[in-house]
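Enquirer: Mind folding the following:
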Amino acid sequence: MFGKSIYINRRKKLKDKIQQGIGLFLGNEESPMNYLGNTYHFRQDSSFLYFFGLDFPGLAAAIDFDSGEEYIFGDDVDMDDIIWMGPQVSIQQNAEKAGVENSAHSAKLGSFLSDAIGKGRKVHFLPPYRGENILRLQELLGISTASINDSVSTDLIKAVVAIRSVKEPCEMEEIKAACATGYEMHVTAMQMAQPGVWEQKIAGTIEGIAAAGGSMISFPIILSQNGETLHNHDHSQYLKEGRLMLTDAGAETSMHYASDFTRTVPVGGKFTQKQREIYEIVLAANNEAHKLTAPGVTYKSVHLAVAEVIASGLKNLGIMKGDVKEAVNNGAHALFCPHGLGHMMGLDVHDMEDLGQIYVGYDEEIRPSDQFGLAALRFAKRLEPGYVVTNEPGVYFIPALIDKWKNEKINTDFINFEKLDAYRDFGGIRLEDDVLVTSSGSEIIGERIPIEPDEIEEIISK
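Expert: Below is the predicted model:
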């Protein structure tokens, strides 16, 4: 935990934004893998962590926005717990760590909320994403599971997003630590990118580095020679000379702050001419994204500028054609980059995605698009100092998508489909950095993972 003043100040900001009703925060429970006593690695709810800091199961918290009173609900351990887990401090002592004065047994949460509801008071809660908490909300609030998401508090969502979006100095120290572990993971993956190596061996090795760095991976590792599949979690292949290995991986610290990087490298340590040409386009796009990421700028505009870099580079190779700006306006570049430029990152690798991307990435000024590719942009609104984003452009050659566009004659004014035949087995390239928006621009967090092609070739060759 951070010092309790951090959590007290965060809750004060929340109480300044919402001044009526009860705020209910459910912590997560243990989740069994294959039987009750054998559980997955416990991960606390991020908003509960952010405002209360207590990182163990069986907790709930409440804030009375009218009176300012705060409560932690949980149960003290019994002798059986002590035998298996060792001595534990009381719920009251844990509440004091978070700067909360009031604590009570879990059984009293129901009557606490019933009393508030009986007086006509609103209970604010965030969207639940785990089945056990959906059922618990049904029990506590009398709301059917089918209508839970219709009853979440938009006011609370918007308040939490506003507060969590701007990272505090203590948070940045944690993110930097996660990025340092991520650096070690990716350099290790590069060194292992040799012909005949099993993908799973590399994925398992770097997952171990994440665990040794404090907690665990921040999301399931993406590592594959088939980088054209954006979220490829299959690690069954053996690396082959002449292929590209895409690794998208990050770490969590013990405080659960995340990193998220992607690098794409040549197996055996030597780019072919065709690979280097595409790689240079993606690298130019990544550098342009970093250059343009600055306060006051909409991230949507950065995404579109990067799309023009990609389209221009592909036009120079004869893969795209026509006017670059017109091609991007028509979404033609999305054949090669069907995802958004990046997302916010913090306590969640896709920060606050559980609260709804419409609130995290968009606002009244910047609204989502339904255009293919642009519709996948998770974050689009104006950047502010303290935001942490991932810049992750890519170029992919997806045979099924190429065939669909060719057969349906989509964007034929901008795509040279005959030229594309030579790239059907290319794979994909993505390059991702974690970036802090500063008062004057942006900075890559920590030491930049090797990204220049000559540097990568040297690392693998050694």
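
Enquirer: For the rest of this, base every contact and every neighbour count on C-alpha atoms.
Expert: OK.

Enquirer: gap between Val395 and Gln237?
Expert: Distance, Val395 to Gln237, using Cα to Cα, to the nearest Å: 22 Å.

Enquirer: run this one through as well so I can compare:
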Amino acid sequence: MFDRNIYINRREKLKQQVGSGLILLMGNVESSMNYKDNWYHFRQDSSFLYFFGLDIPGLVGIIDVDENSEIIFGDDLSMDDIVWTGPQPTIAELASKSGVDQVKTSREIATMLSGAQNGGRKIHFLPPYRPENIIKLNAWLGIDVNSSKEFASVELVKAVVAQRSIKDEAEIQEIEKAVNITAEMHNTAMKTAREGLKESDITGNVHGVAVGSGGNLSFPIILTMDGQTLHNHYHGNVLTEGRMLLCDCGAETETRYAGDMTRTFPVGEKFDERQKTLYNIVLDAHETAKAALKPGILFKDVHLLACKRLAEGLKGLGLMKGDIDEAVQQGAHALFFQCGLGHMMGLDVHDMEDLGEEYVGYTDTLLKSKQFGLKSLRLGRALEPGFVLTVEPGIYMIPELMDMWRAENKFLDFINYDEVEKFKDFGGIRVEEDLLITENSSRLLGEPVAITAEAVEGIRAASLNS
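Expert: A predicted model of the protein is given here:
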């Protein structure tokens, strides 16, 4: 946890932003894998963590804006519990660390919410994403389980987004710690991958770095030779000379802050000529996008700038043709780059995604596009100092998409399908780094990891010949 005053100040600011009513912040509970007492690794709700800092299951926080009071609801362990868990702090002791003086049992939540509801008071809650919390909202407030998100408080969502989007110095230090562990994960992947091993062998090594550093993964590891599949969690392939390995992974610290990086490298010592050419096209788009980051610029414009650089490189290879500005405007480049350039990062690797991209990444006047490719851009809004985000351009040769677009005669003025046909076996490339928006530009977070083709090949050669 941070110092208790950080949580006190965050809640005070939240009261001012919301203005009136009750703010209901629901923590998560244990969730069973295959029978009741065999639980998944517990992960607290990030907004509950942000405002209360308490990382144990079964807690609920209520902030009464009108009465200027705060209560933590939860139940102390029974002796039957302590037999299995050992002694633990009481709810009152934990709440004190968060700067909250009032605690009540879980049984008392329904009474308090019912009284507020009967008194016509507004009860603010965030869109629920866990089924347990959806059921609780039904029991406490009578909200249909299929409609709970519709009743979430837009005022509260906007207030939480406004606070969590701007990282303070304590958060930046934690994120940088996560990024440094993530860097070690990537160095481990690049140093241990070799022909004949399975993807799962390398995945296990990478996962071990995250756990050994005192935290865990910020998301399931993507480590695959089939990099054309954007979120590929299959790890059963045997590494083969001549192929590339894409590793997209991140660490989560003990305080739950995230890192997220991607590197693509050859299974052997070197990229082949075709691989290196496309790798350098991706890297050029990456460096161009990084250089453009600064307060006030729309991240949507940075995304489109990266798309243009990718398309220009692909035109140089003969895969695209025609007016590149027009090609990008119409979305022809999305045959090769189907996703967004990056996303916000913090307590969630896709920060606050459960609150809605329309609030986190966009505004009332800047709306998400419906165009293929551009619709997957999670962040489009103007950047501000304190934002932490990723930059991750890529080229993905997806045979099924190529066949569909060709059969539909899509973008014939911009795509050379005969040349595209030669790349069906290519796979995919992505490079990704994490950056902080500063007062005037941006700063790379964490220790640098080899990113140029030559630096990557240097690590591969050294590890394979050691």
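
Enquirer: Tell me which of Val395 and Gln237 of structure 1 has more neighbours.
Expert: Taking neighbours as other Cα atoms under 10 Å, Val395 of structure 1 and Gln237 compare with Val395 leading, 27 against 14.

Enquirer: part of a strand, is that one?
Expert: Yes. Under DSSP: H, G, I helix; E, B strand; the rest coil, Val395 of structure 1 falls within a strand.

Enquirer: Let me see the contact set for it.
Expert: By Cα atoms under 8 Å, 6 or more residues apart in numbering, the contact set of Val395 of structure 1 is Ile278, Val282, Ile310, Phe336, Cys337, Gly428, Ile429, Arg430.

Enquirer: List the contacts of Leu113 of structure 1.
Expert: Contacts of Leu113 of structure 1 by Cα under 8 Å, 6+ apart are Val123, Leu140, Leu141.

Enquirer: ok, now Glu252 of structure 2?
Expert: When contacts are counted by Cα under 8 Å, 6+ apart, Glu252 of structure 2 touches Ala178, Ala210, Gly215, Asn216, Leu217, Ser218, Ala258, Gly259.

Enquirer: Please enumerate the helices of the stretch 51-200 of structure 2.
Expert: 79-85, 91-97, 109-118, 131-141, 154-165, 169-192, 199-212 (DSSP state H, counting those that start in this stretch).

Enquirer: Tell me the residue in structure 1 aligned with Gln17 of structure 2.
Expert: Under the alignment (TM-score structural alignment), Gln17 of structure 2 pairs with Lys17 of structure 1.

Enquirer: who touches the residue nearest to its match when sequence neighbours are not counted in this structure?
Expert: Once flanking residues are discounted, Lys17 of structure 1 sits nearest to Ala159: 6.3 Å by Cα to Cα, 6 or more residues apart in numbering. Going by Cα under 8 Å, 6+ apart, Ala159 of structure 1 touches Leu14, Lys17, Ile18.

Enquirer: rerun at 10 Å
Expert: Lys13, Leu14, Lys15, Asp16, Lys17, Ile18, Ser153 (Cα atoms under 10 Å, 6 or more residues apart in numbering).

Enquirer: Next: Thr262 of structure 2.
Expert: Going by Cα under 10 Å, 6+ apart, Thr262 of structure 2 touches 182-183, 186, 222-223, 246-250, 391-392, 429-434, 449, 451.

Enquirer: how about 8 Å then?
Expert: Thr262 of structure 2 sits next to His186, Leu246, Cys247, Asp248, Cys249, Glu392, Arg430, Val431, Glu432, Glu433 when contact means Cα under 8 Å, 6+ apart.

Enquirer: can you check Gly458 of structure 2 too?
Expert: Glu269.

Enquirer: Same check on Gln117 of structure 2?
Expert: Ile123, Leu141.

Enquirer: Same check on the one 10 residues further on?
Expert: Contacts for Pro127 of structure 2 (Cα under 8 Å, 6+ apart) come out as Ser148, Lys149, Glu150, Phe151, Ala152, Ser153, Asp354, Leu355.
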